[in-house]
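> sequence and predicted structure, then a few things I'm wondering about:
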Amino acid sequence: MPEAVLKGRVALVTGVSRRKGIGFAIAQQLAMLGADVFIHSYSPYDATQTWGADPDGISALIALLQKHGTRIAHAQGNFLDPAVPGQIMGTAVQTFGHIDILIANHAYSKMGNLEQLTAAEIDTHLQVNVRGTLLLVQAFAAQHSGCSAGRVVLLTSGQHLNPMPEELSYIASKGALYQLTLSLSAYLIGRGITVNAINPGATDTGYANSELYESVLRANPQGRWGQPEDAARLIGWLVTDDAQWVTGQVINSTGGGV
């Protein structure tokens, strides 16, 4: 793909808080392709997880992204607050004037089978992952002028390919994004905005214990885990003009596995 193919375009990427994460890989890929990038993070969430927040903080991510020579800006926010998606989009627009590309990469995730379900956990998954994403798309569409091609990419999971009974609240929320993709695409394509989703498959972002890590290696036909850069390269293509004929699709980028 030619360098600077996204020059003059601005992307908002949510869920960018760790160098090991998919969000950072996406932001870096878009910056490498010439886009200005506004990144969103919520580091307190990562700090509560087994993988932890980035040890050097968000400033380290910003410094790395700036090496690609495009403009980088950042805001933090918890999408559990229904006002925050609109605020993040508003700040991004105020910073750069417009947003051409929205990558809804953020996700709240907590393990839980049927017996472990609580109303609070179900609500949190749906509020952050579904409501937060829908409000972001709404705010994105409202500010999109139509002067350039609009791009929305959602991230789902493998719930439609393989049972995930230990993550019921999570897959309920990710399944909703899967189902929303086609309808959002149909609604927005008349405004020049494509909407697609990707399932990145099992991606090595540091969350797996040794048992899970080895089981994925054995199950994947290519004998490896997905890397954040695998998802980032696909998204990088989806937001270019070369992908203008692709919309309403959920793409499984899983290396041949599930």
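Okay, I see it.

> rest of the way, CA atoms for contacts and neighbours
Will do.

> who's in contact with L188?
Residues near L188 by C-alpha atoms under 8 Å, 6 or more residues apart in numbering: A141, T194, V195.

> now the residues you listed as CSV including distance to G86, neighbour count and secondary structure?
Converted to CSV, the contacts of L188 look like this (distance: C-alpha to C-alpha, whole Å; neighbours: other C-alpha atoms under 10 Å; DSSP: H, G, I helix; E, B strand; the rest coil):
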residue, distance to G86, neighbour count, secondary structure
A141, 11, 20, helix
T194, 20, 28, strand
V195, 19, 29, strand
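
> closest one of those residues to G34?
G34 has its nearest neighbour among the contacts of L188 in T194, at 19.8 Å by C-alpha to C-alpha.

> one more to weigh against that first structure:
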Amino acid sequence: MAELDGLVAVVTGGGSGIGRACAEAFVGAGARVGVLDIDPGDGTDAVLPVPADVTDQASLDRAMAAVAERFGGIDIVVNNAGISSVGTVADNDDAEWHRNLDVNVVGIARTTKAALPYLRRSSHAAVVNTSSIAATAGLPQRVLYSATKGAVHAMTLAMAADFVGEGIRVNCIEPGTVDTPWVGRLLARTEDPAGERARLEARQPIGRLVAADEVARAVLYLASPASGSTTATALPVDGGMFGLRLPRA
């Protein structure tokens, strides 16, 4: 049997990047997947694309109901939808702070709340949140993004404490800089995209960006019943940024 045979997963932000890689990895492991996104893409027998907005609770409630009706329940939630902003504390106004917090932090709360009635019926319930290396390492020009991802890390621990007695495991991944269309768009806004990409690659000890499918495999591990004793864990997938302190070349 495949690792996730018979299980149903929901992935927010599943239309591209890390979310899409997660959806593909889950299907490959035998799961059926609800892809929630503003633009969720095309469906298959194993993938139900559902337009949804993590800033809208009613949208999420409808989306979860649609996935559960199609596939018979929900066992796994991957809270992956997120946005970012560049700058120091002097560079983003209140509206930009509220926008990022609404998507990256409150969006996880809304999504998990919408999924809880279904997770509570599952014998293999798991939630995996997408945090970031920015939660634990000070990165330049990322104060707003870092604040939201630090909150995701803290939320993961608190959610794990709240639901461990109900058999719902909650973990998070903390990727480094991942080679996704989203990162490509951020680079395109800089004055020197090629130079900035080279700097991002160089700051990760492995010397390259993290691949989206590498993150997806980590999410699959945390979501799988095979890791049934793993909860309240933050798993770095960051090319060594969290654990290594290498001498300068």
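Noted; the coordinates are in hand. Here the structure is a predicted model, which means the values were calculated and not measured.

> TM-score for the pair, please.
Here the TM-score for the pair of chains, by TM-score structural alignment, normalised by the length of structure 2, is 0.87; 233 aligned residues with a C-alpha RMSD of 1.8 Å.

> from the chain's centroid, how far away is stretch 199-209 of structure 1?
Chain-centre distance of stretch 199-209 of structure 1: 14 Å, with C-alpha atoms, centre = their mean, to the nearest Å.

> against I168 of structure 2, how distant is P236 of structure 2?
P236 of structure 2 sits 21 Å away from I168 of structure 2, going by C-alpha to C-alpha, to the nearest Å.

> how about R20 of structure 2, nearest residue that isn't a chain neighbour?
With C-alpha to C-alpha, 6 or more residues apart in numbering as the criterion, R20 of structure 2 has its nearest non-adjacent residue at 4.6 Å, and that residue is G14.

> what is the burial count for the one you found?
By other C-alpha atoms under 10 Å, the residues close to G14 of structure 2 number 29.

> alignment lookup: it to structure 1.
In structure 1, the residue matched to G14 of structure 2 (TM-score structural alignment) is V16.

> surely Q94 of structure 1 is in a helix?
Yes - under DSSP: H, G, I helix; E, B strand; the rest coil, Q94 of structure 1 sits within a helix.

> that one maps to what in structure 2?
So Q94 of structure 1 corresponds to E69, using TM-score structural alignment.

> gap between that match and R62 of structure 2?
Taking C-alpha to C-alpha as the measure, E69 of structure 2 falls 10 Å from R62 of structure 2.

> still on that earlier bit, P236 and I168 of structure 2: which is more packed in?
Shown here are P236 of structure 2 and I168; by other C-alpha under 10 Å, I168 has more neighbours (24 against 20).

> please name the residues that touch I193 of structure 1.
Contacts of I193 of structure 1 by C-alpha under 8 Å, 6+ apart are A149, G150, R151, V152, S185.

> just give me which of these are shared by structure 2.
Counting by both residues aligned by TM-score structural alignment, their matches' C-alpha atoms under 8 Å, the members of those that carry over to structure 2 are A149, G150, R151, V152, S185.

> what's the burial count for the residue lying closest to A81 of structure 2 once chain neighbours are set aside?
Closest residue in space to A81 of structure 2, ignoring its immediate chain neighbours: G13 at 4.0 Å, by C-alpha to C-alpha, 6+ apart. Around G13 of structure 2 sit 27 other residues, with neighbours defined as other C-alpha under 10 Å.

> just the strands in structure 2 please.
Using DSSP state E, the strands of structure 2 run over 8-12, 32-37, 47-51, 76-79, 126-130, 169-175, 234-237.
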